[in-house]
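**Student:** Coordinates only, no sequence provided:
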C-alpha cells in the first residue's frame, strides 16, 4: 500500500512516511536513492580520464557549468530538497550546492554525501593531494581544462557516483512541486521515471554543433536513456526510463525460462528468496519477470538490478572496462564474469547482492498514481458513465489480451465466449486491483512494428557482455521475421527490407499501462507525444492528450518527419571529438563532412569495423557515396521513430474517445 502523505521537511521524514518505519523497506529505499555500488571510481575518475575531461559529473555539478536554478531546464535533473545554491566556493574552490541535512557518519561512509542533485553522490577521493591541487590552480584549473591540455594526474577532491534515483526519481503526479527548481521531499515520486532527464547533456556538454556527436545528443528524446552507450553495441537506441509500478502484480505472472548450468550455480548461491525461484530440472529453469523493453533481462529481477549496477560502472568496474569493445580487441565484447565478481569476499558484488530483497520490498510497496487522487484530477474525469463503460468494453475487446495480467480461463476457447469473458473481467470493479496491465510477454517486432533499434540490441546475446544475465530461452528465440517497406531516407521510392536476426533479437515485451495519464510520451523511445516541463496535473494531461491522440490516430504522427537529422553541417569525430580524416588519392586528408539534414542513425548505427569502407566510399564519391555505404552496412536501418503499434487505430472515433476516457483512469 502507498504510505501516507510524506509531508515533513527532511529525507528522514520522507523515508519514514514512505516505508512506514519498516526497516527492510528503509534499506531498500536508501539503496534506491543512495547506493552507487562503488561506481564513483568509474564516473569520478576512470571516465573523465578516458574522455580527457569530456564526461565529468563533477564539472556538471559546479554552478559555473549549470546553476541550481537552471538545472531542471538544462539537464532535467531533480534538485535535492535538502540542499540550496552555493553562496561561494567550498574549501577546494568548487561552487557546489550546500547540503545541510544531518547525516549519520556510517551512512556517509556507505552512501557518500548529497551533491544537490537527486541520485548523484559525492565521495572523498583517496588519491587527492591537497598541496598538488592548490599548486596546480585548484578548481579553476580543473574546470578550465580542455581535451588538449587535460592533466590526468590532477586528482580532484571528490568522486561523483550515480544511484538508481538519478534516472528513476522525479516529481510526484499526486503532489507536484510549486517550483521545479526547489521541490520538497514530499513532491518526489521514487519510481515514476524521470521524464525530463536530458541524459545526452552529460556526454555532449563540451561538444559543439560543428561535431556530429552534438547533433546525435540533441536528438535524444527527453526522459530516455541509452543504456548501451558505454557497453556499446553500436546501435543508437535511447529508451524510455521506465516507471516501476505494480511490482507484486508483475511478479505474480512470472514464467519459467531455461537457464544454463553455470547460471543455475550462481543463482543457487544468491541471497534468499531468489534460489526458491529456480527449478532443479534438466535443463534448469528460472521463474522470472522482465524489465527491459526486449525482455533480455530474463534470469530474475535481482540479477537484472545487479546488471544495472554493473552497467553503470559499479560493483567491479575494472572487470566491466575489460569487457567493453575497443579498438584493442577489434570492437568485440567479452562476457562479464559474475563468478569472478562474486569471488571477492570484500568486493562490491558481495556488498550489493544482499540489498536486493530489501530493494524489491521497497519497490513493491509503491502504489501507482491514480488521476482521481491528484489535485484537481476530478476535472479530467467528468466523462459520462456510459462513455467510460463503453471504453472498458473497447479495452476488453482490443487491448486486454496484451495489456492486462488478468485473463479469462484459458479453457474458454470459443471466440464469442472468450470476448464476453474479457468484458466481464474488465467491467469488474476490481479489474485494476493488482493488475500489471501487461502480460509481460515478448512479441515479434513485425507484429508490433515500432522502431526496431531497441529490439536489435546485442548486449545480452551469447558471447556478449551481459550473456550471463539473459536466459537460454531468450538466446534461443527463433528469428522474428522480416521488416518490410521501411522508409529509405536516401531513396524514398525504394523502401528497405530487413531480415531480423535470430538469437534473442527482434522482440518487444508488452509495456505496462499503469499510470498512463502521468507517464507520456509513449512507445519505447518516447516517440509518441511530447514532454512538457510542467509536472502539474494540467501539464501531464496535456502530454497524455498529445500522446494518446497520436497513438490512436496515426495520421497525427510525424511519420517521416520523425527521422532524426543533423541541424547543420558537421564533421564526424571519434568519441573524444578528434576529427575522422578521409585520405584522398592526391595524398590530402580531409575531415569527414556530414551534410545538414543527414539522418543521424545512418552513421550512429554503424559498427566501427565498417567505418573504413564508409571512409573509402567518401574518398571515391564524397558524402553522398559515404552515406549510401553506411546505409548498406547499417545495423538498424529503421529511421522513422514513431511508427507502429497501430492496434485500435481502425476503430470508429466514438470508440477511440471512449477508450481514452478509460485509459486516463489506469
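**Tutor:** Arrived safely, thanks for sending. Just so we're clear, the structure is a prediction, and the values are computed from it rather than from any experiment.

**Student:** Please count neighbours and contacts with C-alpha atoms only from this point.
**Tutor:** OK.

**Student:** counting contacts, what elements does the longest helix anywhere in the chain pack onto?
**Tutor:** The helix spanning the most residues in the chain, taking DSSP state H as the definition, is helix 611-632. Counting contacts by 3 or more CA pairs under 8 Å, 6 or more residues apart in numbering; DSSP states H and E, helix 611-632 is packed against strand 581-583, helix 600-604.

**Student:** Looking at these, which one is packed in the most?
**Tutor:** helix 600-604 (a mean of 24; mean count of other CA atoms under 10 Å).

**Student:** re the thing from before, please produce TSV containing the helices and strands packed on helix 611-632, extended by distance to residue 285.
**Tutor:** Written out in TSV, the entries for the helices and strands packed on helix 611-632 read as follows (distance: least, CA to CA, whole Å):
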stretch	distance to residue 285
strand 581-583	51
helix 600-604	37
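
**Student:** Tell me which of those approaches residue 466 most closely.
**Tutor:** When those are ranked by distance to residue 466, counting by CA to CA, first place goes to helix 600-604 at 21.7 Å.

**Student:** how far does that closest one sit from the chain's center?
**Tutor:** Its chain's average C-alpha position is 20 Å from that of helix 600-604, according to CA atoms, centre = their mean, to the nearest Å.

**Student:** thinking again about what came up before, give me the contacts around the longest helix of the chain.
**Tutor:** With contacts defined as CA atoms under 8 Å, 6 or more residues apart in numbering, helix 611-632 is touched by 490, 582-585, 592-595, 602-603, 606, 637.

**Student:** Compare the helices and strands packed on helix 611-632 and give me the one nearest residue 416.
**Tutor:** Within the helices and strands packed on helix 611-632, the stretch nearest residue 416 is helix 600-604; the backing value is 45.5 Å (CA to CA).

**Student:** of the contacts of helix 611-632, closest to residue 98?
**Tutor:** For these, the residue nearest residue 98 by CA to CA is residue 603; the value is 42.6 Å.

**Student:** adding another structure so you can compare the two:
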C-alpha cells in the first residue's frame, strides 16, 4: 500500500528577516548559512555557454537543465511503492563508474563534477560523498544529509524582472539540487537518512552501498521473486535522486563534439538536440535482474528511445525517440478544437473552481476553462499533445514524476489490480485544474513556461557544411558530388521535390522551384521550411512498427485526456490495423521534420532502421546490447551484423546517416529486428484463490508461460487484465461479455472469442490442475489476436517509400538530404 511521506516542506524561500528577532544561536546559524549559500544554480562553464541568451532564454535554460519539481520524492518512494519499479542509483551514479557513464547509460557526463581523491577535486575521499562524484554545490548539500532545511539552489534563481507585482510561484519549488555527475539527473540530501543504520548495513563504510543493494531473502531458483533490499523502505539512502527534462534532451553538439565523450566541455553540450545514445529505459529498470518480468517490460529498449507509457501503463509497447528540438519557430500549426484552461482577468462570482480559479493572494492571476478553435502544433509521435506547446512542456514534468502524489499517481493503473471493481484497475483522467491548485511545483513550472518556450526557440538546425568547417553550402555540395557522382545533390533535390516533399516539407505544392534550404528574412540561422508538414497519417500507410501509434494515454477516459484536442479524440481509429482497439483516436503518426537528418540516425520513431549502435562499456555487467536480428521464422540468426560503437564525431554521425539511409531505401535487404526474451517467464493470469468455494465456482487456475526467445514486445502489449476479466465473465455472466464487446467485434469475432475462452476454462476443469498457457503454442494465436494491443513484431518494418528508385537515384537522395 502506498503511503505518502509526511516531509517537512523544503519549498519555502529562505527569508533572513523572519529570524532576526530570534535567539543569538539562530542568528549565528543564519550568518553561516548565508555564507554557505555561495552556491549558485549556474556553474561557470555553463554560464559562459548560455551568456549570449536573453534573460528569459537563460531562465528557461536553467529550468530545463535543472528543475525536478520535487520528483525526487517520486523516484524515492512512489516508483517503488506505487508503481513497483526499482532503480539502482548507485549502480548508475557511483563515482567509480564514471568511465562508463556514457558507454553504459548514454548519460552526458557533467563537466564540472569530479571523482573524490582526484587532483583538484574538493572531496578527498569517497566516504565524504557516500560514493558519488563531487559536484558544485555539494559543499552545502553534504552538510544536510540526514537533516531538514537544505537551501536549494533553485531559490537563488534570478528570474526575469516582473512587469508589476511578481505573481510567480516561488522558484524554490523548482527544486534544483546539485548534479549527480550525469546532466539532467539531480541529487538532494535525504532528511530521513539514518547514518548509523546505513553504516551497520554497509560495513561501517559510508561510501559502500553493497548492503543496501543486496538481497532481503535468497531464492536462487525463482527469477521473479522480488528479493532486492531496494524495496525495503526501512532503510533510506543518503540521497534522493530527481530527474530534469534535460535528462533525455541534453546531448552532444553534432557540429562541436567532444574529443572524448567521457570528458566533455560545456562547449560540446546542447540542451535541446536530444540524446540518441541515452538508455533511460535501462535506468528505470536497473534495480531488477535481467531475467525478471519487469526488466523485460521496462528495460528492453535500444539507445535513444524510451517508452513514454512506462509509468501510466497502457499495455502498448511504445518506443519513441527523444525528440530533437530544432527550428520550432517554423513548426507547422494546425486548427484544433481545444478545451483547456486559459488566463483570465477574474472569475465571475460563484463560479466553481472546476471552471474558473484565481490563485489566493495573487491579484488577477486567474484561469478559466473553455473550448475554442486554435492553431497549435501536433506534438508527440501521433500528435497527441495538441492543446499548445506550453502545455506540452508542462506535461513532460508529470511524465518524469513531478506532482505525482498531489496529481496523478491515483490516476494510473495498479498492475496487480485484476478486478475491475478494484481501485486503480485502469486509468482515469488527470485533472489540470486540480493539479494547478494543489501542487506548488506545477505553478512554479507554469509561471516560467514562457521562459522555457523562449529557450526552445533558440534551437537551430545543424548544417553539415558548418560541422565540416567548410566555407559554404556549395562547398559541401561539391564534396558530396565527389563522394557519390557528379550532379548528385542537384538530382537528389529533384527526387526529393517529386517523392518526399509532400510529407517532408511545410511548404505548398508544387515543389518544383522550392528552395528547401531557404532561411527566414532577417534571420539567416532560421530555416523557412520545417521540412515536415506534421500532418497525421494512418500508421498502416507508413507501415513502420505501429506500437507508438497505438499509444492510448491521451484518449478519452485515460490519464492525459486533457492534453489532447477534442478532434484528436474524435478521429476514427486506423481501420487497417487488425488489433481490437477500444476507443477512437489511435493508430496515427505525424510526418516528421528532416532538418539535420545527417546528425540523427538511426531512423524512425524507434531508431530501428539503420545499424544498431552500442556503447561497449568496460564493465560488461552494464553492457545492455543484445542482437535483435532474426530470420524469417523469428529465430536469432547465427552471424548477425555487429553493432556500431557510439561515435559522436562529425564523420561518425555522417557515416551512420549514410548507412541508415541505405537501410531505409532498401527495405528488401533489411534483416528483421525483433528483441527476444532472455529466459522463460511465467505470469499468473488467474492464480489459485484462497477461497475454496470461489475456486470451485470459477473452476480455473491459469498461468501464461512465455518461453525464452519469444518477442519481448508481445509481452508488453498483452492486456492480461481483460483476459482475466473475460475468462471470469465467460464462466459467470456471458451477457456482460457480449455487452463489453458490442461495437468492437462482429458476430463471428465474438463467437471466436467465446470459443477461445471456453477452451481455457475446459482445460482447467478437465485437467483438474493448473493450466499453463504456452503463448508460443497458443492455438490460432487466440490470446494474441484478442488480447494484444499490437500484433506487429518486426521493429524495422515499413517506410518503403523510395525503394523503387535506381541505386544511383537513391545515392542522389542520400546526398541531398545530407545538405538539409
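**Tutor:** Perfect, thanks for sending it. Computed from a predicted model, the values in this text were never measured in an experiment.

**Student:** Would you map the helices across the stretch 1-150 of structure 1?
**Tutor:** Shown for the stretch 1-150 of structure 1, the helices assigned by DSSP state H, counting those that start in this stretch span residues 11-19, 23-34, 40-41, 47-50, 57-61, 71-75, 105-111, 130-136, 138-144.

**Student:** about what we covered before: so which bits of the longest helix of structure 1 are buried?
**Tutor:** Residues of helix 611-632 of structure 1 classed as buried by neighbour count (16 or more other CA atoms under 10 Å): 611, 614-619, 622-623, 625-631.

**Student:** again with stretch 797-814 of structure 2
**Tutor:** By neighbour count with 16+ other CA under 10 Å, stretch 797-814 of structure 2 contains the buried residues 797-800, 802-803, 809-814.

**Student:** just checking, residue 313 of structure 2 touches residue 409?
**Tutor:** No. Taking contacts as CA atoms under 8 Å, residue 313 of structure 2 lies outside contact range of residue 409: 11.5 Å.

**Student:** ok, which stretches of the stretch 451-600 of structure 2 are strands?
**Tutor:** 519-520, 523-527, 536-538, 588-590 (DSSP state E, counting those that start in this stretch).

**Student:** Would you point to the one among those strands that's packed deepest?
**Tutor:** Scoring the strands of the stretch 451-600 of structure 2 by how many neighbours each averages, mean count of other CA under 10 Å, gives strand 588-590 as the top one, at a mean of 25.

**Student:** follow-up on the earlier one: and the helices of the stretch 1-150 of structure 1: which comes nearest residue 538 of structure 1?
**Tutor:** Distances from residue 538 of structure 1 to each of the helices of the stretch 1-150 of structure 1 were compared by CA to CA, and the smallest falls on helix 71-75, at 18.5 Å.

**Student:** close enough to count as contact, residue 665 of structure 1 and residue 369?
**Tutor:** No. Taking contact to mean CA under 8 Å, the distance of 9.7 Å between residue 665 of structure 1 and residue 369 leaves them out of contact.

**Student:** anything in contact with each of the two?
**Tutor:** A shared contact of residue 665 of structure 1 and residue 369, defined by CA under 8 Å, 6+ apart, is any residue touching both; here these are residue 515.

**Student:** what do we get in structure 1 for residue 552 of structure 2?
**Tutor:** The alignment partner of residue 552 of structure 2 in structure 1, by TM-score structural alignment, is residue 458.

**Student:** swap in residue 459 of structure 2?
**Tutor:** Pairing criterion TM-score structural alignment: the partner of residue 459 of structure 2 within structure 1 is identified as residue 366.

**Student:** burial count for that match?
**Tutor:** Burial of residue 366 of structure 1, expressed as a neighbour count using other CA atoms under 10 Å, amounts to 22.

**Student:** Against residue 168 of structure 1, how distant is it?
**Tutor:** Computed as CA to CA, to the nearest Å, the residue 366 of structure 1 to residue 168 of structure 1 distance reads 13 Å.

**Student:** Compare residue 665 and residue 369 of structure 1 (neighbour count), which wins?
**Tutor:** residue 369 (22 against 18).

**Student:** residues in contact with the equivalent of residue 293 of structure 1 over in structure 2?
**Tutor:** Per TM-score structural alignment, the equivalent position to residue 293 of structure 1 in structure 2 is residue 381. In this structure, residue 381 of structure 2 makes contact with 320, 548-549, 589-590, 605, judged by CA under 8 Å, 6+ apart.

**Student:** Look up how far residue 281 of structure 2 lies from residue 381 of structure 2.
**Tutor:** Look at residue 381 of structure 2 and residue 281 of structure 2: by CA to CA, they are 18 Å apart.

**Student:** for residue 549 of structure 2, same thing?
**Tutor:** Taking CA to CA as the measure, residue 549 of structure 2 falls 19 Å from residue 281 of structure 2.

**Student:** Looking at the two, which is more packed in?
**Tutor:** A side-by-side neighbour count of residue 549 of structure 2 and residue 281, using other CA under 10 Å, places residue 549 first with 30 against 24.

**Student:** Now do the contacts for the more buried one.
**Tutor:** With contacts defined as CA under 8 Å, 6+ apart, residue 549 of structure 2 is in contact with 318, 381-382, 539, 586-589.
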